[in-house]
Every structure is written in C-alpha cells, then in structure tokens.
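**Q** Next comes the sequence, and after it the predicted model I'd like to discuss.
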Amino acid sequence: MKLLDLHNLSRKRLEALQASGIEYPEELLLLFPRRYIDKSNIVPIAMLRESGEPVTVVGKVISKNVTGFRRSKRLEVTIRDQSGAMKAVFFKGWKYFITQFKEDEWVALYGKAKQFGRSMSMAHPEVDPVQDPDNLEQFETLIPIYPGNKYFSKAYISNSLIKSWTDQILSSTRVAECLPEKILKRHSFPERHRAFQTIHQPRSRKESQDALLRFKYEEFFLFELSMAKVKNIRISRAEGTVLKPGTLTKAFFNEILPFSLTDGQKDALGDIKTDLQSGLQMNRLIQGDVGAGKTVVAIGSMLIAVDNGLQAALMAPTEILAEQHYQTIQKYLEPLGLNFRLLTGGQKTALRRDILTDIEGGTCQIVVGTHAIFQEAVKFHKLGLAVIDEQHRFGVKQRNEMLLKGDHPHLLVMSATPIPRSLAMTIYSDLDISIIKDMPAGRKPIKTAVRTDKERENVYDFLEESIRAGDQAYVVFPLIEESEAMDLKDATMGFEKLKRRFPESHIDLLHGRMKPDEKEGIMKRFVEGETQILVSTTVIEVGVDVPNASIMIIEHAERFGLSQLHQLRGRIGRGGKQSYCILMPDTKLSKDGRFRLKKMIDTSDGFEIAEADLKLRGPGDFLGTKQSGLPEFRYADIVEDRLLLEQAKNDAWNIIKIDPDLELPEHRELKKVFGPYFKERAEFFGVG
C-alpha cells in the first residue's frame, strides 16, 4: 500500500503529511494518539456530580433555545433520560451547534458536569448522535485523539480523518515483525501488527498501555543494538595495541607521587591496565565525584602510553581547566624529563606553530589542550592514548573526532558529574565504566546552608572572620549564555560591593571574557594565597584546585542546576579545613528551586544529586549539548522507563555477542529493520 491509496487524500493533504515526515503508510501508524477519550462511562442524569472528570450522558432532546442578546447569545439544549433532565450550553459557534440537535432524537453528550442551582449542565460537550438508545455498544471503546500540527490544520486533516486512515492501513496491510520471537515470548509482547491495532483501535486502557510498552522496548532495543554493534566494530578494528607499564609509570607511582592511592583509584588503574594489555582498543569511562582523584589516574594511564613509545593527549573543555591540568602534570612529571605541551585556541602564532611541530614530529610526548586539539592542523606522530576530561561537555561526536587523530588509539574519558544509570545505559553504553567512590583521606564533609538576602550581613561577618583566620573564599555568580552581558554586569557589581565591604582584603574578579594570560594571573594569585576573595562567574565550575579555599558563596543559587551546584561546591573542601557552602537565592523561589536547594543541604552524594537533577531537567537539559549522542526516543523515556531500558540493553548485547552480523535465520527480519537504522547512526558514532 502507498500513501496515495489513502481515501480523501488531496494533493494538499499529501504535502501536509510529507511536511510532517510521513512518506509511507507505516509512518502514519507511528503517529500515536496523544490521549484517548473514554466515552464508556455512561452516567444517569440523576447521578451526575461535579467531580471534574468527563462523563457520557445519553438522553432525548426535549428543547433547544437561544437566549441572551448580541454577543452574549448562547444555545441551551435540554435532554432527558429515565432519571432526569439536564442542559448543554454552547457560548461559541451556537449557529453551528443548533443544527446538531433535533427534538425527540437521542444524543450522547461527553464533558464535565457542573452544578448550577439545583440542576446540572455541561458547557460545550462533545456531541454524538445515538441511533439505538437500547444498544450503546458504540460507547464501549476508547476514541484516539491524535497530535496535530500547522500542516494538518491548513490541509483540514481532522482527528476523524487520521483515524479512518489508520483503520484503512491496518485492514489492507500486514505489518512485518522485527523483534525475534524469543524476545516477544520472554516479555509477553504482542506482535507488531497486533500492537499497532491496539494502539489505534484499543478496547481498553490496559491493552493500549501494553502495546505502547512494546514500542518503547523496540526503540530502546534498536538503539542498544546499534551501541553494541559500534563497540563490536571498534574492537575488531583495533587489535594488537598492547601497552604495558614501564619505568616511567613505576617511577611516578613509587617515587614521585607524594600520597597513597585510594582503593577506588587502584581499582580504576587496574581496569585500565587490563584494557591496555588485552590487545583490544580501550574505551573506558572513569566516573568519580569532584575531588576523587581522577587526574592522577589519567596521568598514570598516559605514562603507560609514553612507556611504550606512544604519545598521549589530555583534552579539557575550558582553557582554565586545561591550564590547571598542565600545571599538575608539570609538577609531577618534570623530574622524569618528559616533553609535554599546552595547546589552546588563544595562543600566539609562533608558539602554536612550535607546539604543532613538536606534536607532529613526536618530540612532544604528552599534549594537554582544549577543543583546539580537534583542529585539522593538529597531527600526531603516533597517538596511543586520548584522555577526555569532563566528557559531558563534549559529546559522542567530538569523542569520535579525537579517535580519528590516531590509528584507533585507546580512549579514556572522565566525568566529575556523576552519570545517572539510565544515561550510562544509553549514550555511554559503548564504554566500559569504572567508578571511584571513595575520597582522599583527611577530607571533611562540606557544610551547606541556605541564607536569605536579609541574612547577608551575618554571612559577610562570618566571611570576614574566616579571612582573618587565613581562609580563602569564592563568591560565584551565574552565567547564562543567552544573557552573558547581563550576568557579567551582575558579577562586576557584586565585585564592586564586596570591595567596599571588605576594604582590607585582596579581591579579584574572574570571568570567561578575559584573555588567557589575564585569567592565569588571577588564578595564580588565588592559588598562592595573595587573593582572599575570588569573585567569579561559572568558569571555576570545573578543575580549579585551591586547597586553602574553604568558603563558597553562590549568589542567585536557584538559577543553577543541581549538578552544577554540586560541581561548584566541589571546588572547596580540598584541604584539611572545615569548608562551608552558602547558597543565597533570590526572594521568589519556584517549587523546583526549593527542591534543588533542599537536596544540596540534605546530601553530598553526587550520584543521588545527578539522579534528582535528571528527573527535574530531563536528559537533554541535563547534558546541555546537541552533540551529546542522546537519541530522540519518540515514545520511551530513559528516566521513567529505566527498567525496560535495562531489559532491552541486555537482550540487544546478548544478540550481538552471538550473532554480530545478524545472519541467523531468527534474526532475518530484524536485520531488514536494523540495517537502515544503523546506517543512519554509524557515521555519528565514528564507525561509518
């Protein structure tokens, strides 16, 4: 069957369907109802109550009258059943509705009943003619209500027309099954054709929900199948790259590192060593809360690559973070006599040319940089390991661009934003995951409090006492891309006020519009203790490590996401002192705003905070990037349907394990659907 076979399909309607992304009849079946109207709840008029729930009333038309004057005219229709009488009232379009009623004929009214004086009435109910009042079978089914759009409206594609089209398609076409029979039986899913019938012609709400569950699973299953396929392709392409720790790695951990590794760091390094020695390409994600010691794990991993005569690259999302990593590497690795370089976008031409020559010639063993590493001019001599810090700031596409910089180098990505399980099962499901749960010894839990603007002077008194005692503090203002100028002004005004309030303290202002050397100078003064208070926008959200900073005041705290607040709080508490995070919201707080602030007070567990943040904002806002790789699921929700996602992932990965090319007879129909699906996504995941 073709779209052109649909009845009442004019050229205008065909164009409207195509503009809505519908080219084939089955794509029209995928336009699921957004809700159902249940007209089966028929209530006698005498039993009507003002419940707020829509009901159906069936009765004979007794009278119809137009009352009022000019614009206030309305149509009142009285109907009666065996128990009593009620009115239907139409304020708009009464000239049309008056033609829908004829005295002594039976009608069904569907709407919300309301009490007016002693009688009940319905305002603008839906009206259906009743042929046989003794046989009301027509009201025993659910009526689908389809989503509309501007194209449908202009082409007069009504709800009833869509319903008649789906009925026509289902009666004349047999929809092929794509899920293996074993899966259908295991989860008691209906076959695809039957599931479509149930969605568009449901007999009960439960039946339609069961069918929808099948389609949610199908979305998850095809995506997880593609992720399993991606991983399988990468493994098959990158055999033989065996890396073992050598003298540099051993010297770093045994002689240079001034502290002992935590159990979590040891476990993560153990996973990495196993990957690097397996002969297969490593694709591993290290998750650890702020301050868990991921950088040390990354340095150890890069040294293994250098020990084997290869180069390593560490990429960070901001220049400040890249500079911080570079300084850390410099501090630890200078005694080993290694050549490491910093590559950022703001460097002068001569310096940049020198760095690029170093990288291409192979004399640069470790390069630390920002997005600048992605540029075409950057050519590695022999890249063996790529490390991406704060992975959520980049996304899948950029992660794959990094892999193209070498001959399938090993990949290590790190995230200080704990990743909820549902996200880990989708955009990160092609990665193996290690979690560093413990924190370095000696760190005290950060105390968090909310203070209002009325309590500001008390907060400043506390800040003054702490500075006298030798502590340092951050005062952070929000930075929102759409209003960067406004927020920068906000931070600048705050900076000026603090200078007047603390005339004897050294206060600096840091923001993203400053030149790299200017930012570096400000941070250097803060790190060395010369600056007592650093006023900043969110550029200090990640990476900056100042052990003596023990106070953080976050202005307009309700504007931040939960994960962002948690990241900011992680900038303090790096030393042995008791640290304090003070959240100062505006006077008007939304329900979500109050929830976020309370969650910050109640817990410091990054994973709990991340789960709560994901539920509040949804996956798109949580990731904050179009290039994240998060699929646009049409029916499924990775938060609400997490258990279904887990089932789909297990099933998909088991299939790829035993039949990576879907050649078995039981996977023949699945291959027909999966082939085009995967082809669309392969290039995005770097395996096209």
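**A** It's in.

**Q** contacts and neighbour counts: CA atoms only from here.
**A** Fine.

**Q** any chance you could map the strands in the stretch 301-450 of the chain?
**A** Using DSSP state E, counting those that start in this stretch, the strands of the stretch 301-450 of the chain run over 311-315, 340-343, 366-369, 383-388, 410-415, 432-436, 447-450.

**Q** tell me how far the last one is from the chain's mean position?
**A** In this case it means strand 447-450. 27 Å (C-alpha atoms, centre = their mean, to the nearest Å).

**Q** by contact count, what packs against that strand?
**A** Judged by 3 or more C-alpha pairs under 8 Å, 6 or more residues apart in numbering; DSSP states H and E, the packing partners of strand 447-450 are strand 580-584, helix 591-602.

**Q** here's the one I want to compare it with:
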Amino acid sequence: MPTNFLHTPIDYLNGVGPARAKLLKAELGISTYGDLANLFPNRYIDKTKYYKINELVPDSAHVQIVGKVTHLKTMGDGRSSRLVATFIDSTGSMELVWFKGQKYFKDNLKLNVPYVIYGKVSKYGSKYNIAHPDVELLKEHRSRQQSAMTPIYPSTEQLTKRNVTNKMMVRMMQQLFSEVHNSFTETLSEQIRSQHQLVDKNTAMYNAHFPKSAALLQQSIYRLKFEELFFIQMELLLQNRIRKTRIKGYAFEKVGERFNDFYSNHLPFELTGAQKRVVKEIRADMGTGAHMNRLLQGDVGSGKT
C-alpha cells in the first residue's frame, strides 16, 4: 500500500461502493481512507464473555450468546408487525425480535446454523428476548479480527435507516486495516517517542479501533492525543516565528528617563524577584521590533498591573 493511501477515495474500499460512499460523506464527512481511519469509536463494549440462556436475568446488561435459530415467524399487522425468531442453545430457548428490517433478516437468517448474538435482554411472561440483536455467523465471528473490546462508532438516523449499522462500520474498519496493514507514516521521532514512552503510530491507530487490551487502548489514545497537541504547538511556534521575522514594528531600544525616574525614585514598594524578571522580559521583547505575545499570569493582588 503506497504512503498516500490516506487520500484514496472511500468508494474503492471493498464493501463500500458509490452509494454507500455518498451516504458516508453526507452523514459523517468520510470521503477517503484517511477520513475513515480517523473516525474513532465513541466507546467500547467488552465482548469477551459468552452467556448461556439459563444464565440470563431480566433487564440485565448487554449479553453475548452462541446458539441457533430454529424458527422464524411474522406476527401482528401494520405498525405492530414484528419478526420473531426462536433461538436456542444447549440450556434453553429465547426469542429474537425485529420491528425494523424484517425482510432483510427473514431473507438472510439461516436456520439451524450457529450464530453469535449480542444485545440487551428483556423478559415478557416466562420468555426472555432480545430486540434488534447484533447477529453474526459463528464461523465469521471466529475468523474476523478479534479484539478484547468491540468499538462503537458515531452514527446518525439516516445511517441506521439505510442499514449502515455499527456492525457494518466495524467490518469496513476491519477491511481498511486489512488493506493498509501497518502503512501509517510515523510522525514522531524515536527520541520523542522514547522520551515520552509513546507507542508507534501503527500500533496506536490499530489499537484505538481494535484494542487488544485496556492498557494498549489507553497507551494508544495517549499517543494520538500527544501527537495532535504536539503539532498544534509546532504550528503556533512556526506562525509566531513567521510574524517576528516578516512583520517589523518599532524597536524600543532604550528605556526612557521618565520610566527610570519613576522606577527608581517614586515606586512606593520594592518589586519581587518574579516581578523584576517579568519587567526585564517585557523590555527585551519591546526592544526587538517584533510582535510580543505574552500572558502575564499571577494570583489576585500579586502586582500584575
């Protein structure tokens, strides 16, 4: 993958295409590989634990279960219509319910094939159910890039309506990292990374999306934040240097007699060491003829004025 891969139009990413690319640009401002790579998760969900149906409790947190769909049926009419699937494992059965996207799941769910489902459990009567669960074939679940935590990406109402789910966003991100494999250009020197104990750019980018551990996630986020602030500071220093070299003002090279007289004979108190140092620094700046950008900081009553 060439180093300019970040500018590759998102249309070329396997699984996206023109229509989905247009939607991603309109809703999330994603036009290129680089835009997608820098769409970081809002949060992460731990999917390392698998539950059995007989372990479920009402209104529990989100759970992950391995089992099979044995039956599908449509119930109700009009707005009350819903697709209900019977889902079983070795310990019992429950229901999966879809009010939206019924046709998609009715056409694509396979009976008696192992799936991994994920969602929030509810209980109606004696039956547990999960509404609109994430559903993935077990063999695909095992073969895809694994992470201790599943990323949850930003979304919009239009993306949801067009079936661009978080699951699909994760797959697109997995495809992106599969294609660009360790091709992110390192922007910080070895000296800086060593001095501040920063992980490299490729490690940071990958683990910000697919963290292999909580520790690596923390290190990766710290590295990316450090990098962003580092280059903001560099830009400010560069602009300051440009202003000082290109824009010349009047240089006050000599301190006037009135100031010296006031300072030596009429100032009703002795300046502290810090106050004297600040006055000296301001004098030096005003003698250069360059713009002075200075923040004078001190406690209330410390003599700033």
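**A** Arrived safely, thanks for sending. Everything numeric in this text was worked out from a predicted model, so none of it was measured.

**Q** okay, the strands of the stretch 301-450 of structure 1 in JSON lines with mean neighbour count next?
**A** Shown next, in JSON lines, are the strands of the stretch 301-450 of structure 1 (neighbours: other C-alpha atoms under 10 Å):
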{"stretch": "strand 311-315", "mean neighbour count": "27"}
{"stretch": "strand 340-343", "mean neighbour count": "22"}
{"stretch": "strand 366-369", "mean neighbour count": "25"}
{"stretch": "strand 383-388", "mean neighbour count": "27"}
{"stretch": "strand 410-415", "mean neighbour count": "24"}
{"stretch": "strand 432-436", "mean neighbour count": "19"}
{"stretch": "strand 447-450", "mean neighbour count": "18"}
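
**Q** quick one: contacts of the lengthiest strand in structure 2?
**A** Determined from DSSP state E, the single longest strand within structure 2 is strand 62-75. Contacts to strand 62-75 of structure 2, defined as C-alpha atoms under 8 Å, 6 or more residues apart in numbering, come from residues 47, 49-53, 81-90, 106, 109-121, 138.

**Q** at 6 Å what do you get?
**A** Under the contact criterion C-alpha atoms under 6 Å, 6 or more residues apart in numbering, strand 62-75 of structure 2 has outside partners 50-51, 81-89, 111-120.

**Q** Next, work out how far apart the residue nearest to the spatial centre of structure 2 and residue 250 of structure 2 are.
**A** Centroid-nearest residue in structure 2: residue 40, 2.3 Å away (criterion: C-alpha atoms, centre = their mean). Distance of residue 40 of structure 2 to residue 250 of structure 2, computed by C-alpha to C-alpha, to the nearest Å: 48 Å.

**Q** which other helices and strands contact the one helix or strand residue 23 of structure 2 maps to?
**A** Residue 23 of structure 2 is part of helix 17-28 when elements are defined by DSSP states H and E. On a contact count with 3 or more C-alpha pairs under 6 Å, 6 or more residues apart in numbering; DSSP states H and E, helix 17-28 of structure 2 meets no helix or strand.

**Q** make it 10 Å
**A** Helices and strands touching helix 17-28 of structure 2, by 3 or more C-alpha pairs under 10 Å, 6 or more residues apart in numbering; DSSP states H and E, are helix 33-37, helix 157-161.

**Q** To residue 23 of structure 2, which of those helices lies closest?
**A** helix 157-161 (7.4 Å; C-alpha to C-alpha).

**Q** remind me, longest helix of structure 1?
**A** For structure 1, the longest helix by residue count, based on DSSP state H, is helix 205-237.

**Q** Check the mean deviation of the helix or strand following that helix from structure 2.
**A** Under the assignment DSSP H and E, the closest C-terminal helix or strand after helix 205-237 of structure 1 is helix 247-251. Helix 247-251 of structure 1, aligned to structure 2 and superposed, deviates on average by 3.4 Å (mean C-alpha distance after the TM-score superposition for structure 1).

**Q** For stretch 367-386 of structure 1, grab the matching residue range in structure 2.
**A** Using TM-score structural alignment, stretch 367-386 of structure 1 lines up with nothing in structure 2.

**Q** now swap in stretch 450-470 of structure 1 and tell me
**A** Stretch 450-470 of structure 1 corresponds to no residue of structure 2 when matched by TM-score structural alignment.

**Q** ok, back up a step: aligned partner of the residue nearest to the centre of structure 2 in structure 1?
**A** Counting by TM-score structural alignment, residue 40 of structure 2 lines up with residue 32 in structure 1.

**Q** now swap in residue 218 of structure 2 and tell me
**A** Here residue 218 of structure 2 is matched to residue 209 in structure 1, going by TM-score structural alignment.

**Q** Give me the buried stretch members for the helix holding residue 23 of structure 2, please.
**A** For helix 17-28 of structure 2, a neighbour-count test (16 or more other C-alpha atoms under 10 Å) marks 20, 21, 22, 23, 24 as buried.

**Q** picking up where we left off before, run a quick check on the residue nearest to the centre of structure 2 versus residue 204, I expect a contact.
**A** No - using C-alpha atoms under 10 Å as the test, residue 40 of structure 2 is too far from residue 204 to be in contact (11.5 Å).

**Q** shared neighbours of those two, which are they?
**A** Common contacts of residue 40 of structure 2 and residue 204 (C-alpha atoms under 10 Å, 6 or more residues apart in numbering): residue 221.

**Q** What ranges does the stretch 1-150 of structure 2 have for its strands?
**A** Counting by DSSP E, counting those that start in this stretch, the segments of the stretch 1-150 of structure 2 that form strands are 43-46, 62-75, 82-89, 92-98, 114-124, 127-131, 134-137, 149-152.

**Q** hmm, back to that, closest to residue 171 of structure 2 out of the helices and strands packed on helix 17-28 of structure 2?
**A** Taking C-alpha to C-alpha, helix 33-37 is the member of those nearest to residue 171 of structure 2, at 11.9 Å.

**Q** Show me how far the closest one is from its chain's centre.
**A** Mean C-alpha position of helix 33-37 of structure 2 versus that of the full chain (C-alpha atoms, centre = their mean) differs by 12 Å.

**Q** mean offset of it relative to structure 1 (after superposition)
**A** Looks like 2.5 Å for helix 33-37 of structure 2 (mean C-alpha distance after the TM-score superposition for structure 1).

**Q** still on that earlier bit, how about the residue nearest to the centre of structure 2, what does it touch?
**A** Residue 40 of structure 2 touches 151, 152, 153, 154, 205, 208, 209, 221, counting by C-alpha under 10 Å, 6+ apart.
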